[in-house]
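> Take a look and give me a structure for this.
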Amino acid sequence: MRISVIGCGYLGAVHAASMAELGHDVIGIDVDPGKIQALKAAKAPFFEPGLEGILESAMRSGRLSFSTDIADAKGSQVHFVAVGTPQKRGENAADLTYVDAAIEGILPHLSEGDLVVGKSTVPVGTAARLAERIDEAGTGASLAWNPEFLREGYAVKDTIAPDRLVYGVAAGEKGLKAKELLDQVYATAIANETPVVVTDYATAELVKVSANAFLATKISFINAMAEIAEVAGADVTSLADAIGYDARIGRRFLNAGIGFGGGCLPKDIRAFSARAEELGRGESVRFLLEIDAINMRRRERAIDMVIEALGGQVYKKKVAVLGLAFKPDSDDVRDSPALDVAVRLNGLGAHVIATDPEAIPNSIRLHPQLGFATDTLDALHGADVVVLVTEWKEYRELDPVEIGELVRDKVIIDGRNVLDPVKWRAAGWTYKGMGRP
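Prediction:
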């Protein structure tokens, strides 16, 4: 099939390259010339494992191209809209400026039978409004909503071999035709028995935001238990292990720490709350406000632990911050708890030296006032306290004996509870975990 992908940010670039890898002829469209030039050279404008490999493969095959001119999307059968929906400045609601612009931009280039497919995370009710706009234009095209469920660090795998596919389609003949086209797009995944859920627009929109809300709730639940464990003298990691054996609960995402971040979970649960208020059902998801509050408190707790470890005196103390990205295997620092902790400690007068395998350039653009080290050992040298805030493999595997010779004081705050306290204490370190005695 011939496919266009409008928006070549994180979601769009991965989707375009993955669709080409699956054998489709794909053109990616974006208004950013720098981004398009990088993609044309098979260079990912962000770090995502495996992406550059399939970019190179798809470009060599001739199945993948990029352009800044949306008119080049003409002739495609399916047009994916994969632009961002950031949080509005000063509000919780989602900003749909880019989604609306993408739809208006593609309208003049649609043909009879074309399918526009939304992948962006949007407030419920958006798809119905956009479908009406496409109908009004009289192009003969129709709309479907096909939410993405990508995990940063696993995005290529999640696109090529998804764990489920959701189609939000119109009723009647339009919906049947939309399903047929989407089945062709995802023929490989369907042949591999990927479950397909065909539903209406509103349900498809809610699937994405409710999945994120549930995940955020699970993470904040265990962090709330960590708050109780700290005052009760309990160990939240053992607690999570114990309740995780219950098949109804499960162990995944029950890791207490400094909380979640990134470009999806925080803004999506806020936008969900805002949309519920608009629909007159704000009370139904009011608990999400507390989920958000718990999440933000964990950052404060990490900072308090550093202050306590330094005897209350932070000024001019060297703090080595291990991690800047919101999660490992990513260079994404959007709403990153790790970067936030580094910035706040710097604001308290600490001499912060932060490091990360991939996220330093993005962090410098946002907070050039911080100190940075590209080498982990350089960051650790002479540190009064070490704070692990992104659980990169190389940090999890640090040798406490070896690095103990580099630091001024053997004090570590494990903001992700990924280190072995017994091992570190045996090496002479003062180890402090989140919700651990």
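> When you work out contacts or count neighbours from here on, use the C-alpha atoms and nothing else.
Will do.
> any idea how far residue 181 lies from residue 136?
22 Å (CA to CA, to the nearest Å).
> Likewise for residue 182?
23 Å.
> how far does stretch 38-46 stretch from start to finish?
OK, stretch 38-46 end separation, CA to CA: 10 Å.
> what's next to that stretch, contact-wise?
10, 13, 35, 51, 52, 55, 56, 59, 65, 66, 331, 332 (CA atoms under 8 Å, 6 or more residues apart in numbering).
> I'd like the structure of this one too, to check against the first:
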Amino acid sequence: MALKITVIGTGYLGATHAAAMAELGFEVLGLDVVPEKIELLSQARVPMYEPGLEEILQRHVAGIEGSSGRLRFTTSWEEVGEFGDVHFVCVNTPQKHGEYACDMSYVDSAFASLAPHLKAGSLVVGKSTVPVGSAARLAGTLGEGVELAWNPEFLREGFAVSDTLHPDRIVVGVESERAEKLLREVYAGPVGEGSPFVVTDFPTAELVKTAANSFLATKISFINAMAEVCEAADGDVVKLAEAIGHDERIGKKFLRAGIGFGGGCLPKDIRAFMARAGELGADQALTFLREIDSVNMRRRGAMVEMAREALGGGSFLGKRVAVLGATFKPDSDDVRDSPALNVAGQIHLQGGQVTVYDPKGMENARRLFPTLAYADSALDAVRGADVVLHLTEWQEFRELDAAALGEVAGERIMLDGRNALDAVAWREAGWTFRAMGRPRA
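The predicted model follows:
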């Protein structure tokens, strides 16, 4: 008999996982405690921008014309317990207010609510990013005859659907052959396509996600630290990155210097990792992550100072600043801990008249920074601006007509905070062009 799958929590991770499981052929029931989310998803709509997700929902949500009907949503724990064989817990683990540690209250609540309704023989699978040691503790909250596994997620915003259906690896922390067998059945499609299936114990599975994010953060902050050195020595960080990227031990990916990383995962994950290492008495092993975090935050301030210098080195008062980008990365509407909005906010607080444009993140940006001005297009944002800051590397911004923007700008000064624009093309169009970690001309 085919496995029936439930997904607990239908935020970014959960909604994507539920849709992908239906796409892989399973009957799926998603649960959330927020009725508005369930109502939206039951109409095959999502509260966030993620390419391809609504199309999959349209194909599978019950009640949608032409759908397979394999995917439903509910607020009932009883229904979930009765329905499912494998239960994926996909709730959020945000950073605690005023602390580095992550907030486990949503995970703990999900397990406490689910446990009384589970059938004997069920498998609960944690996908949330949690401190190492959490799985062993949570296993003790489940009833007799119910097993736990840990299966960390590695989703990249903007590529989440593909990352779920065609993962570059599947990691499962298990304590029995039966749990491994069930998860091999769940992921038979991707494994059949060649996705590696890595079987570990609980602690290793929990560490994989935070270790991967810490390595990625280290690589990004390393090249940003090199940008600082290049600025001091009049070197070119783009050429430096190209040269070291040819070394197979290093590789070319994530060596683009700029204003650093943000979002809802990378910053909070490395901070939570440091906090947990301290609790385990291994804090010295991760002290380097403090500097990684520091370099990352410092680049935002460097962008503000670059803008100040471009405007003559004085006050931002009365100066009109156009900011291209609000999301923390392209192909997403996520503005959580966005370096772009952080820079825009700093300049605004120092008296600048800041106007922001982003292809997908405007609504979320307005909610977070209601005092900033917002434009409906890049052209409108740049109109009359004394300086333009490129802070999120959307394809739309790489394809901008520099000459057309120059016609409406107050001053033709472009500062590239992502090293993604063609410096030659902008200079040929009459712009003063500067980028982080690069020579002035």
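> Next, the TM-score between them, please.
For this chain pair, the superposition-based TM-score is 0.98 by TM-score structural alignment, normalised by the length of structure 1; 430 aligned residues with a CA RMSD of 0.7 Å.
> sorry, back to before: export the contacts of stretch 38-46 of structure 1 to CSV and tack on secondary structure and neighbour count?
Formatted as CSV, the contacts of stretch 38-46 of structure 1 follow (DSSP: H, G, I helix; E, B strand; the rest coil; neighbours: other CA atoms under 10 Å):
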residue, secondary structure, neighbour count
10, helix, 21
13, helix, 27
35, helix, 20
51, helix, 24
52, helix, 20
55, helix, 26
56, helix, 19
59, helix, 19
65, strand, 21
66, strand, 25
331, coil, 23
332, coil, 25
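> ok, of the residues you listed, which one's closest to residue 193 of structure 1?
In terms of CA to CA, no member of those lies closer to residue 193 of structure 1 than residue 51, at 24.1 Å.
> for that closest one, what are its contacts?
Residue 51 of structure 1 neighbours (CA under 8 Å, 6+ apart): 14, 17, 44, 156.
> What does the second one correspond to in structure 2?
It refers to residue 17 of structure 1. Superposed on structure 2 with TM-score structural alignment, residue 17 of structure 1 falls opposite residue 19.
> what's the helix or strand for that match?
helix 12-23 (DSSP states H and E).
> Can you name every helix or strand that that helix contacts?
strand 4-8, strand 27-31, helix 53-60, strand 71-74, helix 160-165 (3 or more CA pairs under 8 Å, 6 or more residues apart in numbering; DSSP states H and E).
> secondary structure element for residue 270 of structure 1?
helix 265-278.
> Which other helices and strands does that helix contact?
Using 3+ CA pairs under 8 Å, 6+ apart: helix 265-278 of structure 1 touches helix 201-232, helix 287-309.
> Columns distance to residue 77 of structure 1 on top of those, output as a markdown table?
Below are these laid out as a markdown table (distance: least, CA to CA, whole Å):
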| stretch | distance to residue 77 of structure 1 |
| --- | --- |
| helix 201-232 | 20 |
| helix 287-309 | 39 |
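> Now render the ones you listed as a markdown table, adding mean neighbour count and distance to residue 362 of structure 1.
Shown next, in a markdown table, are these (neighbours: other CA atoms under 10 Å; distance: least, CA to CA, whole Å):
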| stretch | mean neighbour count | distance to residue 362 of structure 1 |
| --- | --- | --- |
| helix 201-232 | 19 | 25 |
| helix 287-309 | 19 | 20 |
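> Break down structure 2 into its strands, ranges please.
Counting by DSSP state E, the segments of structure 2 that form strands are 4-8, 27-31, 71-74, 86-89, 123-126, 147-150, 170-173, 197-200, 320-324, 353-357, 373-374, 387-390, 413-416, 432-435.
> Can you tell me what sits against the shortest one?
By that I understand strand 373-374 of structure 2. 353, 354, 355, 356, 357, 362, 366, 381.
> let's go with 10 Å and repeat that
If you take CA atoms under 10 Å, 6 or more residues apart in numbering as the criterion, strand 373-374 of structure 2 is touched by 322-323, 348, 353-358, 362-363, 365-366, 380-381.
> quick one: that strand to structure 1 mean distance?
Strand 373-374 of structure 2, aligned to structure 1 and superposed, deviates on average by 0.5 Å (mean CA distance after the TM-score superposition for structure 1).
> Can you give me the stretch of structure 1 that that strand aligns onto?
Taking TM-score structural alignment, strand 373-374 of structure 2 hits residues 371-372 over in structure 1.
> what do you get for the fifth one?
Residues 115-118 of structure 1 are matched to strand 123-126 of structure 2 when aligned by TM-score structural alignment.
> Kindly report the same for the third one.
Counting by TM-score structural alignment, strand 71-74 of structure 2 falls onto residues 64-67 of structure 1.
> Contacts for the matching stretch next, please.
3-6, 8, 13, 16-21, 23-33, 35-42, 55-59, 72-73.
> In PyMOL, select just the buried ones from those.
The PyMOL selection below is limited to those of the contacts of stretch 64-67 of structure 1 classed as buried (16 or more other CA atoms under 10 Å):
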select buried, resi 3+4+5+6+8+13+16+17+18+19+20+21+23+24+25+26+27+28+29+30+35+36+39+40+42+55+56+57+58+59+72+73
